[in-house]
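*Asks:* No sequence on hand, only this structure:
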């Protein structure tokens, strides 16, 4: 998701499913929370998200669409993410190069570039319309590009698409940078923990820890959950959570937060936090709650945009059809006038 508007598209698509009570997307942490009346709706929710043009991953990071090995990396990912922009830019550059010597060919190249660039945007607009968001930005861009092509303004049509794609890419980059801090926070909790059972060490998933489990942590390891120190005093680096640059000494009986790094010696602790309730999870919950509380002006703009965009499109359609139908005016004149105004 590139922006909160994408989150609303996912919410709209999933809320349309029969049996779904409510759907909420946490944009910062990229979570989808769905309340249902009946079980076994996961496949329908996943299908709705995919139909809306997005990918749904499980909480463990897996995806039914691609495997980790299939994911591009490095320059391949960069090229794939920016292929659309590069293709349109290259097409426009070639068309501009022929504009002086072969104006007719240049015009056709601009048209071809615009049509090819419009296909994925138009396809996504159709998907969003089917999933309950008919007036998405993709729809408006498609209408604008088609209108510019109708007027013969091929350069403007291609430029509209190029600027839209560049804007989306910058928005995705900004969202990625904003999420990097949240992702770094989520990565503080290790996936595995060493549990002491009958005085023997056993490996256990951190997500499977329950209050009362005795865990052992070695120097340099991070705490997999909130725990009470039971073996001996020890120093912990809590800078990732509190900003304190100097390790803090904890005494027997003190509580140590998840994500803290043990500094000096092997210790044992008793887990005190339930799954999803450790210090890291509480910080993430606060971020999600802060994100869900919209300012009054933001709520107003959300409601305003839901009515303004379709209203303007209806008015535009009336400008095109009313004079020809009621006053016998030429269709072409009012179509061109309306498109120029838009």
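*Replies:* It's in. Because the structure is a prediction, the values reported are computed rather than measured.
*Asks:* can we go C-alpha only for contacts and neighbour counts from here?
*Replies:* OK.
*Asks:* separation between the residue nearest the centre of the chain and residue 239?
*Replies:* Closest residue to the average C-alpha location of the chain: residue 1 at 2.0 Å, with CA atoms, centre = their mean. Distance from residue 1 to residue 239, counting by CA to CA, to the nearest Å: 30 Å.
*Asks:* same deal with residue 130?
*Replies:* Distance from residue 130 to residue 239, by CA to CA: 48 Å.
*Asks:* Next: residue 176.
*Replies:* Look at residue 176 and residue 239: by CA to CA, they are 23 Å apart.
*Asks:* try residue 320
*Replies:* 63 Å.
*Asks:* Could you do residue 313 as well?
*Replies:* 53 Å.
*Asks:* Quick check: residue 32 touching residue 14?
*Replies:* No: Residue 32 is beyond contact range of residue 14, at 9.6 Å (criterion: CA atoms under 8 Å).
*Asks:* out of those two, which sits in the more crowded spot?
*Replies:* residue 14 (26 against 20; other CA atoms under 10 Å).
*Asks:* In contact with that one, which residues?
*Replies:* 20, 23, 45, 48-49 (CA atoms under 8 Å, 6 or more residues apart in numbering).
*Asks:* Can you list the residue ranges for helices in the stretch 151-300 of the chain?
*Replies:* Using DSSP state H, counting those that start in this stretch, the helices found in the stretch 151-300 of the chain span residues 154-186, 239-242, 279-292, 296-327.
*Asks:* right, and the ones you listed - which one's nearest residue 215?
*Replies:* helix 279-292 (16.9 Å; CA to CA).
*Asks:* Tell me who's in contact with residue 211.
*Replies:* So residue 211 contacts 270-274 (CA under 8 Å, 6+ apart).
*Asks:* What separation is there between it and residue 136?
*Replies:* Taking CA to CA, one finds residue 211 at 47 Å from residue 136.
*Asks:* For residue 256, grab the count of nearby residues.
*Replies:* Neighbours of residue 256 under the rule other CA under 10 Å: 24.
*Asks:* let's bring in a second one:
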């Protein structure tokens, strides 16, 4: 029997403490086996049985609304001042100001002043005190419990004004925290709104507008100019430029023709297309991106795990310190009760771990969302942090540093045949070959508009080349080793071959059993962006850039010199690449491997961070790598490392600032300079600054 599992989206989830309490309340439902709450994505997974009413009851303390994941709901966006909690805060502020007016006119201990401050506390802090007192009965010491003790304590010792200020500033802090988390989560909402909910489907001779959930694999989708693609599919009629920026981050539209793949959420710019649907709505590339981004935001980064563990012991410690500050001096040193209770309450308020707890998740959520919008899929906070600490980047050669498609660089005649005849004969034989180098020769012949000759008795010679009869002559084409078996190559030919190989080219000789007629040099062209990418990586502080290739040492070294790589390891089998990555990790610690996610799977898995190129449409790349560059664009690599390093810096700044401010405020308590309202202002200020600092990551550009 399979366990029932339901996924919901949450509205109104305001803070990390509320999330933890909500999760705990759901666990207390008897029919619930397990629950996972993703705070960053506002998403809830429940294993077992629970009605929406039960779930909303569990979150009633924070006004949380629960909606099934697949249910389309237009989230109601109330203006800031229309939200009930903000209206009560405003009314509370009015009574707070009125209270200070009455204290000036009638004195601080007058009935008018106390009543006005009391009304301000009740209106602004009703929900806070209600939850805080309930927590206190259960001995749950979270942020709201600490605040409630501080407010009630202030009222008991006659500091009504201070209590009202604490309530008001805490409400402002909560509103700002809620607003900022909503801003950070906007990155996922933006992704979710990319693909349309309906599509025009052609069935027989009729066209219907159908909800994407009802579209089947094999249906034909009609796309007009200016329309967004609703489903992943393959073009079966027409051609058009498609803007894929939403998926791959590419700014330049891509021409799509018959047989090409299109992705849901991309924009058809100019032509009309008919597209055969190849994936269900839940399996489209954009759906996978959304799912992986949400999972990534749920996974706690090492720094967040540390902060959470620290906060677990920190809060009870603050409570104990506050208790000692309030009781020890009056009991043993003859201190004034009112004065030291007041100071104890100030410790309680300033020690609130709000800024500390939120310091990491806001930064992680914002950075992962920013990366996703720029075509980089980071599959967890741990990978984001590890990328920020990289010291070595290892590259696969083919398809990563190079274009992956060999091109003819030169045709040289060594006989009475001219260059075009050398190319014509070579292409005529290679027409029957499956080798990648053969396609380069055929492509060059097509470009030169050469007519191919009839060929008989074609035979492939494994690992060396091929032979065939043209006219009445047996012609060989292949590596220099193939010809060295039947003849002794002249020093002139050997020198020319060596010169081409030193330039990183593969040489294919053409000739008979007794004579070399000429040769063709073929090379896998280096990407235009590779050199600038390597330079940017070195500027970012990457100590070592290394290329791993199965090619010969000469070819590898030539590309290494051209790109100014730190090191080149050539003639490697897949298992050799794995060994190199392991040894690099032993020597340098943090190592990234970047490849196509298919051939390099073992090396990608072994590296500290595995980065796959061209993740769009490639399930293997999305599954095997820690990070996927959705476009086939190496330029995204420096951006990803720079974003990760900036995130690490911001997390460090946040934690240092949150703790530093608290230490400073606690020191001010010793001479009695710290008032209750200053304490809450310090806590609110720390929270606000930490959040705003994290939101700077939204502006990090590719």
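*Replies:* Happy to help now that I have it. Model, not experiment: these values are computed from the prediction.
*Asks:* coming back round to it: and of the contacts of residue 211 of the first structure, the nearest to residue 153 of the first structure?
*Replies:* Closest approach between the contacts of residue 211 of the first structure and residue 153 of the first structure, by CA to CA: residue 274, at 61.6 Å.
*Asks:* separation between the residue mapped onto that closest one from the second structure and residue 295 of the second structure?
*Replies:* By TM-score structural alignment, residue 274 of the first structure lines up with residue 280 in the second structure. The gap separating residue 280 of the second structure from residue 295 of the second structure is 20 Å, by CA to CA.
*Asks:* now do residue 254 of the second structure
*Replies:* Applying CA to CA to residue 254 of the second structure and residue 295 of the second structure gives a distance of 30 Å.
*Asks:* does residue 524 of the second structure count as helix, strand or coil?
*Replies:* Here residue 524 of the second structure is strand, with the state taken from DSSP: H, G, I helix; E, B strand; the rest coil.
*Asks:* what number of residues lie near residue 500 of the second structure?
*Replies:* Residue 500 of the second structure: 20 neighbours (other CA under 10 Å).
*Asks:* which residues touch it?
*Replies:* 506-507, 521.
*Asks:* re earlier: can you list the helices of the stretch 151-300 of the first structure in TSV and add distance to residue 114 of the first structure and mean neighbour count?
*Replies:* Output for the helices of the stretch 151-300 of the first structure, formatted as TSV (distance: least, CA to CA, whole Å; neighbours: other CA atoms under 10 Å):
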stretch	distance to residue 114 of the first structure	mean neighbour count
helix 154-186	5	16
helix 239-242	48	14
helix 279-292	37	15
helix 296-327	22	12
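*Asks:* how much space between the match of residue 274 of the first structure and residue 212 of the second structure?
*Replies:* As for residue 280 of the second structure, its distance to residue 212 of the second structure is 8 Å (criterion: CA to CA).
*Asks:* Return every residue with contacts to both of these two.
*Replies:* Common neighbours of residue 280 of the second structure and residue 212 (criterion: CA under 8 Å, 6+ apart): residue 231.
*Asks:* which one is the residue mapped onto residue 112 of the first structure from the second structure nearest to, not counting chain neighbours?
*Replies:* Under the alignment (TM-score structural alignment), residue 112 of the first structure pairs with residue 119 of the second structure. Among residues not flanking residue 119 of the second structure along the chain, residue 95 sits closest, at 6.9 Å (CA to CA, 6 or more residues apart in numbering).
*Asks:* Kindly report the same for residue 124 of the first structure.
*Replies:* With CA to CA, 6+ apart as the criterion, residue 124 of the first structure has its nearest non-adjacent residue at 6.5 Å, and that residue is residue 53.
*Asks:* That neighbour: what secondary structure?
*Replies:* Per three-state DSSP, residue 53 of the first structure ends up coil.
*Asks:* quick one: it and residue 128 touch, right?
*Replies:* Yes: using CA under 8 Å, residue 53 of the first structure is in contact with residue 128, at 7.4 Å.
*Asks:* who has more neighbours, those two?
*Replies:* A count of neighbours by other CA under 10 Å puts residue 128 above the other of residue 53 of the first structure and residue 128, at 23 against 17.
*Asks:* of the contacts of residue 14 of the first structure, which stay in contact in the second structure?
*Replies:* Among the contacts of residue 14 of the first structure, the contacts conserved in the second structure (both residues aligned by TM-score structural alignment, their matches' CA atoms under 8 Å) are 20, 23, 45, 48.
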